[in-house]
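A.B. asks: here is my input, please return the structure:
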Amino acid sequence: MLKSKISIIGCGWLGLDLGKTLAKANFKIKGSTTSKHKIDILKAHAIQPFIVKLQESGISGDYSQFLTGSDTVIINIPPGLRRNPSKNHVLEIKHLIEAIESHAIKNVLYISSTSVFENKEDFPTITSKTRPNSTSNSAKQLIAIEELLKNNTKFNTTILRFGGLVDETRHPSSMLSGKKNVTNPKAPINLIHKKDCIGIIQNIIENNHWNIILNAAYPKHIDKAIYYTEDCKRKNLPIPQYDYSIKSKGKIIEVTTLVQLLNYHFAVEP
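C.D. replies: Predicted coordinates for the structure are as follows:
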């Protein structure tokens, strides 16, 4: 039996596999991309493709057809501030919210990040009730978007903040391998495998967990230096060299609320 219709904004590293999984679970999936070469890839996985681009000046592409008829919209796009630090991502999302409102969407799932919380020397425990407090440009924009969405009364919003995203093809060990003076060696890790990201999203949608805020990371928080040293050894990669001269800053992402509310069991240890 065909389930509800879902529009996924951003079918990249996470969004494409998410769309594939939800399509196999009999949801009707529409997926947006900014690249024409991805059209056939989406089609091959039973995802109806649309070219949609969010810009400060508005939305371009066939966004109306992309949203029409869907019950749920999953917003899964990074702010893109590393490439363009001066970009106003909040304004881009404001245009999207207006479009969502005009298409009678019932539910919005916003994929945010645990980077909205400041790293500190005492490694604070972050719960779903902890107020975001990071002052970086990217974090401030994510926090502003979270506020816009959760205060909107025209649709239900769930905010899902992921820790560091990993899978077999994308892992921080590869980027840190062989580097020198790596900072925050004693900071606890907060990673989550893509398979669990998708499992949590599917759980939220299938069980209608709306109007909540959840943080998500694998509930094991060993020291950064210990974790990456061991992981690089396993993969026969050069071991990173750490800077212990400056006190480490970090945080611990607590996921008790998520585990209890969703009755969720993490599938993959990063």
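
A.B. asks: alpha carbons only for contacts and neighbour counts from here, please
C.D. replies: Fine.

A.B. asks: quick one, strands of the protein?
C.D. replies: Secondary structure of the chain (DSSP state E): strands at 5-9, 28-33, 47-55, 58-61, 72-75, 107-113, 125-126, 156-162, 164-166, 191-193, 213-216, 252-253.

A.B. asks: the inter-axis angle of the third one versus strand 5-9?
C.D. replies: Regarding strand 47-55 and strand 5-9, their directions subtend 40 degrees when assessed with axes from the mean of the first three to the mean of the last three CA atoms, to 10 degrees.

A.B. asks: what's in contact with strand 47-55?
C.D. replies: By CA atoms under 8 Å, 6 or more residues apart in numbering, the list of residues contacting strand 47-55 from outside reads 19-20, 23, 28-36, 39, 42-43, 59-63, 66, 91-93, 95-96.

A.B. asks: what do you get if the cut-off is 7 Å, keeping everything else the same?
C.D. replies: 19, 29-35, 39, 42-43, 59-63, 66, 92 (CA atoms under 7 Å, 6 or more residues apart in numbering).

A.B. asks: so what's K43 up against?
C.D. replies: Contacts here follow CA under 7 Å, 6+ apart; on that basis K43 touches P49.

A.B. asks: in stretch 200-216, what counts as buried?
C.D. replies: 200-202, 204-205, 209-211, 213-216 (16 or more other CA atoms under 10 Å).

A.B. asks: now distance to Y242 too, for those residues, in JSON lines please.
C.D. replies: Output for the buried residues of stretch 200-216, formatted as JSON lines (distance: CA to CA, whole Å):
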{"residue": "I200", "distance to Y242": "33"}
{"residue": "I201", "distance to Y242": "35"}
{"residue": "Q202", "distance to Y242": "38"}
{"residue": "I204", "distance to Y242": "39"}
{"residue": "I205", "distance to Y242": "41"}
{"residue": "H209", "distance to Y242": "41"}
{"residue": "W210", "distance to Y242": "42"}
{"residue": "N211", "distance to Y242": "41"}
{"residue": "I213", "distance to Y242": "34"}
{"residue": "L214", "distance to Y242": "32"}
{"residue": "N215", "distance to Y242": "28"}
{"residue": "A216", "distance to Y242": "27"}
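
A.B. asks: before we go on, could you also do this sequence so I can check it against the first one:
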Amino acid sequence: MEKVSIVGLGWVGLPLAEKLQKDGYDVQGSKASTEGVEEVKALGLNCQLLNTTLDLSLRNPNIKALFSCDTLVITLPPNGHHGLKKYASIVAALAKTAEYCGAKRIVFTSSISVYGKQANIVTEQSYCEPINDSGDAVLAAEEALLAAVKIPVAIVRLGGLFGDDRLPQNWLQKKTHFDYPNHSINMVHRVDAVNAIAAIIAGDWTEKQIYNVVVAMHPTRYEYYNKVAVDHRLPLPIFDEAELARPTRASYVDGSKITRDFPFQYQGSIYEV
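C.D. replies: Next comes the predicted model:
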């Protein structure tokens, strides 16, 4: 039975672990608090306590068991308790520890924020030019990870995640003003994100891979948030009129490569309620 370890059983990592276990994998994961570990164990999943620091002692048998796997999945947000500045070092340390313990492959959940704001259709071959600290941290983590290990790595650049308790109508209730009205929406439902990562884990690949995971629906932010507001009878969002009138190209991130390389198809809609 193939063993998969997931560092970070959070909003994406936990449903991924549940799916993989149902699919017949030997799955275990980690949480950063004792309370979190107990909550995960109550769901019938194997979970270890792991504070994401650079001190990954393999003298702890539970930690060694966590990293002794066939595939390690690292799904930690860059703005977690470890902080942006340490993020790349932590990701690299996790990967090196797994390689030392015999892991054959690593999957890292990244973000399309590494591309910044570009004027053309963005593919996995596009240049990366982040425009914020979070994007910088994610790109640095990608580079540190690839430099740290010799085993195959799959980088999964996720679009804006939504679903369940994270819905655009909720965002509109908390926020009234929005920037970049002519920029395209690049989103993916959590279910699609989980299924995409699972498809990669089940696939046969032996070299570095990069995949954008973004559903093929790209209205402008102006179009999207206005439709959501109307559909849910909410006040219309406010955009800067000067920005709205400025002619800009509505580029988007192409997430189709993964559908050609693996038996995976997007199921979610960006307008799902």
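
A.B. asks: TM-score them against each other, please.
C.D. replies: TM-score of the superposed chains, computed with TM-score structural alignment, normalised by the length of the first structure, equals 0.88; 263 aligned residues with a CA RMSD of 2.2 Å.

A.B. asks: kindly reformat the strands of the first structure as TSV containing distance to E230 of the first structure.
C.D. replies: Listed next are the strands of the first structure as TSV, based on distance: least, CA to CA, whole Å:
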stretch	distance to E230 of the first structure
strand 5-9	36
strand 28-33	37
strand 47-55	39
strand 58-61	45
strand 72-75	35
strand 107-113	26
strand 125-126	25
strand 156-162	23
strand 164-166	16
strand 191-193	15
strand 213-216	23
strand 252-253	20
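
A.B. asks: for L237 of the first structure, which of those strands is the nearest?
C.D. replies: Taking CA to CA, strand 164-166 is the member of the strands of the first structure nearest to L237 of the first structure, at 17.0 Å.

A.B. asks: residue range for that closest one in the second structure?
C.D. replies: Counting by TM-score structural alignment, strand 164-166 of the first structure falls onto residues 160-162 of the second structure.

A.B. asks: so which bits of that stretch are buried?
C.D. replies: 160-162.

A.B. asks: and if you look at stretch 86-102 of the second structure?
C.D. replies: Buried, per 16+ other CA under 10 Å, within stretch 86-102 of the second structure: 86-99, 101.

A.B. asks: what's it aligned against in the first structure?
C.D. replies: Taking TM-score structural alignment, stretch 86-102 of the second structure hits residues 88-104 over in the first structure.

A.B. asks: distance between that stretch and the chain's centre?
C.D. replies: In terms of CA atoms, centre = their mean, to the nearest Å, the centre of stretch 88-104 of the first structure is set 18 Å apart from its chain centre.

A.B. asks: please apply the same query to stretch 43-51 of the first structure.
C.D. replies: Worked out by CA atoms, centre = their mean, stretch 43-51 of the first structure lies 21 Å from the chain centre.

A.B. asks: now swap in stretch 151-170 of the second structure and tell me
C.D. replies: Going by CA atoms, centre = their mean, where stretch 151-170 of the second structure is centred and where its chain is centred differ by 5 Å.

A.B. asks: stretch 71-87 of the first structure now?
C.D. replies: 10 Å.

A.B. asks: picking up where we left off before, TSV for the buried residues of stretch 160-162 of the second structure, including distance to V12 of the second structure?
C.D. replies: Output for these, formatted as TSV (distance: CA to CA, whole Å):
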residue	distance to V12 of the second structure
G160	12
L161	9
F162	10
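
A.B. asks: show me which of these is closest to L244 of the second structure.
C.D. replies: G160 (21.8 Å).

A.B. asks: ok, now which ones touch the closest residue to that closest one other than its chain neighbours?
C.D. replies: In this structure, G160 of the second structure finds its nearest non-sequential neighbour in M187, 4.2 Å apart by CA to CA, 6 or more residues apart in numbering. Counting by CA under 7 Å, 6+ apart, M187 of the second structure makes contact with 159-161, 214-215, 270.

A.B. asks: map M187 of the second structure across to the first structure for me.
C.D. replies: Counting by TM-score structural alignment, M187 of the second structure lines up with L191 in the first structure.

A.B. asks: gap between that match and H89 of the first structure?
C.D. replies: 25 Å (CA to CA, to the nearest Å).

A.B. asks: one more: S136 of the first structure?
C.D. replies: 14 Å.

A.B. asks: also H209 of the first structure?
C.D. replies: Where H89 of the first structure is concerned, H209 of the first structure sits at a distance of 26 Å (CA to CA).

A.B. asks: and S128 of the first structure, by the same measure?
C.D. replies: 24 Å.

A.B. asks: with K38 of the first structure instead?
C.D. replies: From K38 of the first structure to H89 of the first structure the distance is 23 Å (CA to CA).

A.B. asks: does V149 of the second structure touch K96 like I think?
C.D. replies: Yes: in this structure, V149 of the second structure is within contact of K96 by CA atoms under 7 Å, at 6.0 Å.

A.B. asks: name the residues contacting each of these two.
C.D. replies: By CA under 7 Å, 6+ apart, no residue touches both V149 of the second structure and K96.
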